[in-house]
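**Student:** Coordinates for the following, if possible.
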Amino acid sequence: MTLPKSVPALSRGSLPARTASRLGGRVWVDLVVAAAVLVLLYLGLRLGQGGTLRFSTARDAAVDTDPARLPYDALRSLLRMFTALAVSVVFTFGYAYAAARSRRLERVLIPALDILQSVPVLAFLSVAVSGFLALFPGSMLGLECAAVFAIFTSQAWNMTFAFYQALVSLPPELDELSRSFGFSRWTRFWKVELPSGMIGLVWNGMLGFGGGWFFLVASEAITVDGQRYALPGVGSYAGAAIAAGDLGRVGWAIATMVVLVVGVNFLFWRPLTAWAERFKNEQSEATEVQRSVVLDLLRRSRLPAALGRALRPVGRALNRAGRVFGTAERPPAVHPGRRRAGDVAFGLVSGGIVLWGLVDLGRYLADRTGLGVFGEPLLLGLATLARVVVLVAVATVVWVPIGVRIGFSPRLTRIAQPVVQVLAGFPANFVFPLVVWLLLRTGVSIDLGGILLMALGSQWYILFNAIAGAMAVPADLREAMDDLGVRGRQRWRRLIIPGIFPAYVTGGITASGGAWNASIVAEVVTFGSTTLTATGLGAYIARAAEHGDHPRLLAGVAVMSLYVVVLNRLLWRRLYRLAERRYSL
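**Tutor:** Next up is the predicted model:
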């Protein structure tokens, strides 16, 4: 029997059938996304229960290196890493925004950031462990907070520098647009400022996450004042295996870390980097874009859109709160005399606080060791400075061209990003035993080998920022250069160097600070009963922290901060100003 012509046939290609097919596909996607969210919440609750247990330092200092415990240890480490990342993002938004929007605060906050990134993780741990243990006496929560704080100090600084650079180099046209529409401060931040810095923020967040892996051993197996504290985690597991000289269990820790890094890249960072491409400042769409299976799955699901609708009242409330503080208009002109008076008053107050702290520190050191304690670290700092300069110079020559090539090619980015993420995110100190073996076999001094060890933990800042800078260069500019036949050296002078220069400065300053920090673990390398010690400031600080020698620890940290601040002021800060003045898109 045939249907009348007036009755539409429900064929496979008809509209209702296609609609049902799409809805059925979306239901399946929604179920997968909902199940993933429930699993994440369940794991968070189960792992969080271990953070509130009571502990005994004598009992918990011994780490169980049974390979069967590695899955649980890996998940505990992953929870700490993402908790620290969330804290780092909140810190980045507040700190970078305050520094970029207030010239007075900028004069204090940016030099303070220079100092903070130069302070070794061990110095932060020495303070954090005592403080958090006093805040949560006898609870694992105190140690967990100290470990998260230590990981935060290895993640936050480069993210803050990158977002600050994006804010100060914001195109003036966008500033005029936001003021002409009368945006509130919150709307301006959410619609203009955050998108302008999103690519650099994501790539530096990925790199900061890798920095957290690097210091995982130091943050989970802590020795302060001769007392050892240990938390369950892949870092403490690897530290115990290295101390015991058990290469088999070191291999298990390395394999676990590879799985963690690749898994986090596939499920988290790859979707983020693909999503961040929507914030490119370009007038024509690129012919090739990054893709992510996870991002495609989330885009097909209705749950993210439903969550966005549910959070709209929160956004409207923040927008109203932003209007209370005024719109995003240019600050009113201030009389020069009044401005100078305000700057002088602010400088006097800030300088008075710093001077009081320095006097009190000098009195403390004079009572215990005498001010001559600064002599040795000042000399040792010259050796570490030489290693840092060589490292940054070689890393620039090697990784900037590679980063530009990767950033300009979405296809190459898809291939190289997992490899780069594994290399950057893998804790280099896990392979230090192999380096010790190679140095002993080849007879190379640790004074030279220390440069390689420092590079394993800090060179990636330059590579990642070169990739992020190249990805941010508009595709239409690259296509215009192709049409004009601009190649080789001329292309580097006219497009590539100006395009990536702000991102490179961020990578250079964080690589320099990261190299100083990495010297703590790179200048003293131990495997089993073999210990190699280089001549340098990092080894000096590591010995002081191990023996609980607070005066020498403070002297070493102060000298390291001095070297970093002077280097930043003489070199990197001038390059920052050049990038802000001449090389902002």
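
**Student:** switch to C-alpha atoms for all contacts and neighbour counts from now on
**Tutor:** Will do.

**Student:** all strands of the chain, in order?
**Tutor:** 221-224, 227-230, 524-527, 530-533 (DSSP state E).

**Student:** Please give the structure of this sequence too, so both can be compared:
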Amino acid sequence: MQALPLDFRKLRVGYWLGAALLLLVAAVLAGLIHPLGGHRVYVPPSVWQLPLDAAWSLERMVSAYILSLAFSISVGMYIARNEKARKIILPILDILQSIPIVTFFPAALAVAVRLFGGGRLGFEIGAIILIFTSMAWNMAFSVYESVRMIPRDMLEAAESFGIRGLQKFVTLLLPACVPGLLYNSIVSWAAGWFALSACEILQVGNQSVPLPGLGSFLAEAAQSKHHAIELNLLGVAVLLGVILLLDFFLWRPLAHWAERFRNELTVSTMTRGGTGVAGWYQHGAIPRLIVRSVLLPLNKGVNWAVARVHGSAKRLVLPRVAPPAPLLRAYEFLQRMIGWLVLAAIVICGGYYCFAVVHHHLPALAWEIPAAIGSSFLRILLAYVLSLCWIIPVLLWARTRPRAMRLLSSLAQTLAGMPPIALTFLVVGLFVHHLQFGPRWGVELAGLVLLMNGVQWYVLFNMIGGISRIPGDLVEACGAMGLSRWMRFRRLLLPAILPSLFTGTLTAFGGGWNTLIFSESIAYQGHYYSVLGIGWLLDVASSGSNPPIASGVPLPAGQAKALLLAGVACLIVVIVILNRLVWKRLQAWAADRFRIEY
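**Tutor:** Below is the predicted model of the structure:
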């Protein structure tokens, strides 16, 4: 495993990202300096708006991903190295990951609108926060797992050589996170695309606020009464084009670059050629000339600015004289006390508010919550089992075929990025209308397909990351000893991928709970289809413009808020029980039992 280079030039993508960042900032400023009147900031879908819609969606995705990356690295490493913080933060991350995204709508919109006003900027910030909630938790779990899987002797060697602080972060901790973080970034990016339609059509009271973007375009196209099929297919085609371009110009070069950070016991003879832009750069004279003559000066300027900022921050932050030990202990005690007091105040105030709302306004529909959670759990479990049935055989077949693995990753990233509103148009039309399964079973099958699309990619990309971390010399040793395929799977592959499988399972169930809001409550060409489940109940409770419930009368605002709080509270209890009793124990067992030691 190599140390992480500080020079952006060695990353081969730093100059691309630098140039893209400048263009992105200019585009955002150009779009936001023109305030748009009223709450409705979008018009019905038009073909000519698609390029601009794609640019706006990409801007929100990039902004949310940058926030998610900073959050995941800082929080993931902190909880991996601090056992006390781990006991508090890990359950919170489990809960946040598993709560459907619609439950974040009121808080995100309230914060954004109050801080930035009710204009375009406030809604843009709210949408970015919502996309962040669909990306960050999975990436934080990846960093946590990667740091926990660092061999103990490497940690001891770093301590014995006096490598601490920033040097340890740059040369040991961050490089160990690169492979897993990359593959989980891909699936988190896909999760952002998946949630885009919900994040770009915000609910402010009883009013819908669409923002310009591919998600809102697809949502408007699905409900359009004229040329719905053509508009929907065109929007899906543009979305697939954006996903494929990002795969070629961003994710493939990063995947090639991440191969240098694998743990190797010795120098392996297994080579991995460049793909996409990486191979294009290595073997092309014209791209190399463009990079060296145009983008390299920009890269040097960025490196110079980063070095100056880092030096100034180091002089400001690091004390010249170490503080006395009693003063340091008093500071740590005061810091802990303030943290516990703030946490206690938040819990007490939040609990009192929730109790007051639920006690006075809880509707009769709340008695459906236990049955709804049970039905939803069975659907997620079925989708998870069906996903494993194809993921494990396909990965075992593709692991020794680099071209097949690259094709699988590209195809998975493309399909994972399909937002539910696009898939809804296809699967509901297929199962309900064309195959004529009827509203009941047709919606169940369509919801199962949507649910699998929200579950399987977490497992797949985590297992791809686990396979990529298998040292090449161990694979060569198994081949030299003539082990059978079953023995290789039992002695090498299964122990190597189990930690990633359990991490993927944890995040997959979180993604499944999130996907329920789309798979159990489906709007299709003016018709509303639903099945009993917690996703349907939360959709009823969170949307003021939601179709009427069985009684024929929409829920009042107070009862809707009480139902939302009660449903989220019960869902949190179930998630915590499952995670603490099942998934976290399996994850800890696999991390300790199958750690690679030198």
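
**Student:** Format the strands of the first structure as CSV; extra columns: mean neighbour count.
**Tutor:** Listed next are these as CSV, based on neighbours: other C-alpha atoms under 10 Å:
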stretch, mean neighbour count
strand 221-224, 22
strand 227-230, 20
strand 524-527, 20
strand 530-533, 14
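
**Student:** Tabulate the ones you listed in CSV, adding columns for distance to residue 379 of the first structure.
**Tutor:** Shown next, in CSV, are the strands of the first structure (distance: least, C-alpha to C-alpha, whole Å):
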stretch, distance to residue 379 of the first structure
strand 221-224, 26
strand 227-230, 30
strand 524-527, 18
strand 530-533, 16
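
**Student:** Minimum distance to residue 550 of the first structure: which of those has it?
**Tutor:** Nearest to residue 550 of the first structure, of all the strands of the first structure, is strand 221-224, at 10.2 Å by C-alpha to C-alpha.

**Student:** out of the strands of the first structure, nearest to residue 242 of the first structure?
**Tutor:** Residue 242 of the first structure lies closest to strand 524-527 among these, at 5.7 Å (C-alpha to C-alpha).

**Student:** Please tell me how far the closest one is from the chain's geometric centre.
**Tutor:** Relative to its chain's centre, strand 524-527 of the first structure lies at 26 Å (C-alpha atoms, centre = their mean, to the nearest Å).

**Student:** against the second structure, where does it fall?
**Tutor:** Taking TM-score structural alignment as the measure, the second structure aligns residues 521-524 with strand 524-527 of the first structure.

**Student:** For the matching stretch, give me the average deviation versus the first structure.
**Tutor:** Stretch 521-524 of the second structure, aligned to the first structure and superposed, deviates on average by 1.1 Å (mean C-alpha distance after the TM-score superposition for the first structure).

**Student:** what's that stretch in contact with?
**Tutor:** Contacts with stretch 521-524 of the second structure, where a contact means C-alpha atoms under 8 Å, 6 or more residues apart in numbering, come from 222, 223, 424, 425, 428, 528, 529, 530, 531, 535, 536, 539.

**Student:** Map the last one onto the first structure.
**Tutor:** For residue 539 of the second structure, the aligned position in the first structure is occupied by residue 542, per TM-score structural alignment.
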